[in-house]
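Chemist: Got a predicted model here, sequence first, then my questions.
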Amino acid sequence: MPIDEIAILNCQIHNLSQQELLEQLTQGVVVTPNIDHLMRLQKDPEFHRLYTQADYRVCDSRIIFMLCKLFYPKRHLKAQITGSDLFPAFCNYHKKNTDIKIFLLGGSEESVKTAAHNINASNGRDIVCDYYSPPFGFEQSDAESERIIQRISQSEATVLAVGVGSPKQENWIFKHKERLTNIKIHFAIGATIEFQSGSLKRSPQWMTKMGLEWLYRLCQEPKRLAKRYLIDDLPFLWLYTKQRLGLYKKPW
């Protein structure tokens, strides 16, 4: 049965609860669109092309979730599903399913090692079977990508979770997924490895519920995130208003 979708600008977001997603996720690519992704989809046709190929596109942003609930009172998104919530929930859901074995790709050498240890400890088994911290610029090196592909292929992993930032993680997944025949599920998970390692902290629940997690992240990493949050993402509100007024035109 086709999954219900809601159009936010030029992205069709799948309208699922987290539990519904966990129950039906047996294969495919999972991406978690947030405002930064939606703004990139306005100007990057290749990123848009890849996004349309994803099997699951679920709402990562509390702001998008709240706006949708405000403007679509009878048919709004069921849930905000962040990658940082979904991935640990997926691990917990499959903690007794030994067919699920995960390869973590991303983070620093210390953070990915710690994240793997923490995930395995919290789930009572080695659900993360291997991990790797790729060097800076790895996605531009065919030789390095080949080494990563070989390592993943030689592992027992059936799930690949890539946390190297967007659009790098999505580009790498779609470029190489056909060669990773042992991998059934691909996650693009952003900063989740750092969250799982404890090197980055999630915002308090009250901030998340009010749509202020971006502000908490900005305070943690101002140099990296200031331009993204305060300049690049700001036009989203205007574009969304135009969509509600029937004035928005898809760039392609």
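Modeler: That came through fine.

Chemist: contacts and neighbour counts: CA atoms only from here.
Modeler: Fine.

Chemist: I figured Ser84 hits Ile189, correct?
Modeler: Yes - counting by Cα atoms under 8 Å, Ser84 touches Ile189, with 6.8 Å between them.

Chemist: ok, second structure coming up, stack it against the first:
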Amino acid sequence: MSTTPTTHRILGIDFFDGSAKEAIDIMRTKGGLLVVPAAPALKDLDRSPDYRDALLNADLAITDSAFMVLIWNRLQPIPIKRLSGLEYLRDLLLEPDVRQPGNTLWIMASPVSTKRNLDWLAGQGIVIPEDNIYMAPMYGTAPIDDPTLLERLNRLRPQHVIVTIGGGTQERLGLYLKRNLAYRPAIHCIGAAIAFLSGDQVHIPVWADKFYLGWLFRSLAEPKRYIPRYWDARKLLAIMLRNRSRLPKLRSELRS
């Protein structure tokens, strides 16, 4: 198959328009950084230079944000298909090279989520060697610098790196790895997708993901955490109406 992806430029980001299988084949062939931007993070494109730098320098950005897809398809005559991070991960975990012990390194968010994720993966027949599990520190908002992680990846050289930490941070970590590693793995920033499968967060059925209802399941499960987050994401509508395909200007640039 061709490894030249079909894309649509939305807010200055070239979003991939294709199937999960096609995206996985591209990543396997070329390596690099795959990002899965969600609306609560996308709304900060005009105020978070490090986050936007990560999206602009990603090798593949998939259309996980149902809100973004719905807005775009109302604004433009040529629609774009949604490819969720959950759908992408489901297909990714079926690939023999991802399931092969030692060929994938997992970056986990916490000890509790690590245990749940590893137990679920083991139930799927995917056993991860201890050295291929990395507990991410709290990176904060400062520029990321993690020589311990770089050393381990350069020593083990797994073909795949799967990042399961929060949106806004995982993309910055992915770009840091892409720029500083001595080789070029496929870096998949899939965030909370595995948590929907492992039970670390509420289970999202395939049908609910297909009909753009993942946000509703999360909001019903943890309303105090997710309702404010998704309400705040409404700001993405104004940003898309103003900019459409253009990259929004940083607020710091507008003020100066």
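Modeler: Received it, and whenever you're ready, just let me know what you need. Model, not experiment: these values are computed from the prediction.

Chemist: Would you pull the TM-score for this pair?
Modeler: Here the TM-score for the pair of chains, by TM-score structural alignment, normalised by the length of the first structure, is 0.80; 245 aligned residues with a Cα RMSD of 3.2 Å.

Chemist: Just want to know which of Ser84 and Ile189 of the first structure has more residues nearby.
Modeler: Ile189 (27 against 19; other Cα atoms under 10 Å).

Chemist: which ones are touching the more buried one?
Modeler: Counting by Cα atoms under 8 Å, 6 or more residues apart in numbering, Ile189 of the first structure makes contact with Val31, Thr32, Gly83, Ser84, Phe87, Ala161, Val162, Gly163, Val164, Gly165.

Chemist: Per the alignment, name the residue of the second structure opposite the fifth one.
Modeler: When the two structures are superposed using TM-score structural alignment, Phe87 of the first structure falls opposite Leu89 in the second structure.

Chemist: The first one now?
Modeler: Taking TM-score structural alignment as the alignment basis, one finds that Val31 of the first structure is matched in the second structure by Val35.

Chemist: follow-up on the earlier one: let's have the contacts of Ile189 of the first structure in JSON lines, adding secondary structure.
Modeler: Shown next, in JSON lines, are these (DSSP: H, G, I helix; E, B strand; the rest coil):
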{"residue": "Val31", "secondary structure": "strand"}
{"residue": "Thr32", "secondary structure": "coil"}
{"residue": "Gly83", "secondary structure": "helix"}
{"residue": "Ser84", "secondary structure": "helix"}
{"residue": "Phe87", "secondary structure": "helix"}
{"residue": "Ala161", "secondary structure": "strand"}
{"residue": "Val162", "secondary structure": "strand"}
{"residue": "Gly163", "secondary structure": "strand"}
{"residue": "Val164", "secondary structure": "coil"}
{"residue": "Gly165", "secondary structure": "coil"}
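
Chemist: Mind giving me the ChimeraX command for buried ones among the residues you listed?
Modeler: Applied in ChimeraX, the following selects the buried portion of the contacts of Ile189 of the first structure according to 16 or more other Cα atoms under 10 Å:
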select :31,32,83,84,87,161,162,163,164
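
Chemist: can you redo the contacts of Ile189 of the first structure as TSV with distance to Ile127 of the first structure?
Modeler: Output for the contacts of Ile189 of the first structure, formatted as TSV (distance: Cα to Cα, whole Å):
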residue	distance to Ile127 of the first structure
Val31	21
Thr32	22
Gly83	18
Ser84	17
Phe87	12
Ala161	12
Val162	15
Gly163	17
Val164	20
Gly165	23
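
Chemist: how deep is Leu200 of the first structure tucked in, by neighbour count?
Modeler: Close neighbours of Leu200 of the first structure, defined as other Cα under 10 Å, add up to 16.

Chemist: To clarify, my last question referred to Gln159 of the second structure.
Modeler: 19.

Chemist: same question, Gln140 of the first structure
Modeler: Residues lying near Gln140 of the first structure (other Cα under 10 Å) number 11.

Chemist: Cool, thanks, signing off.
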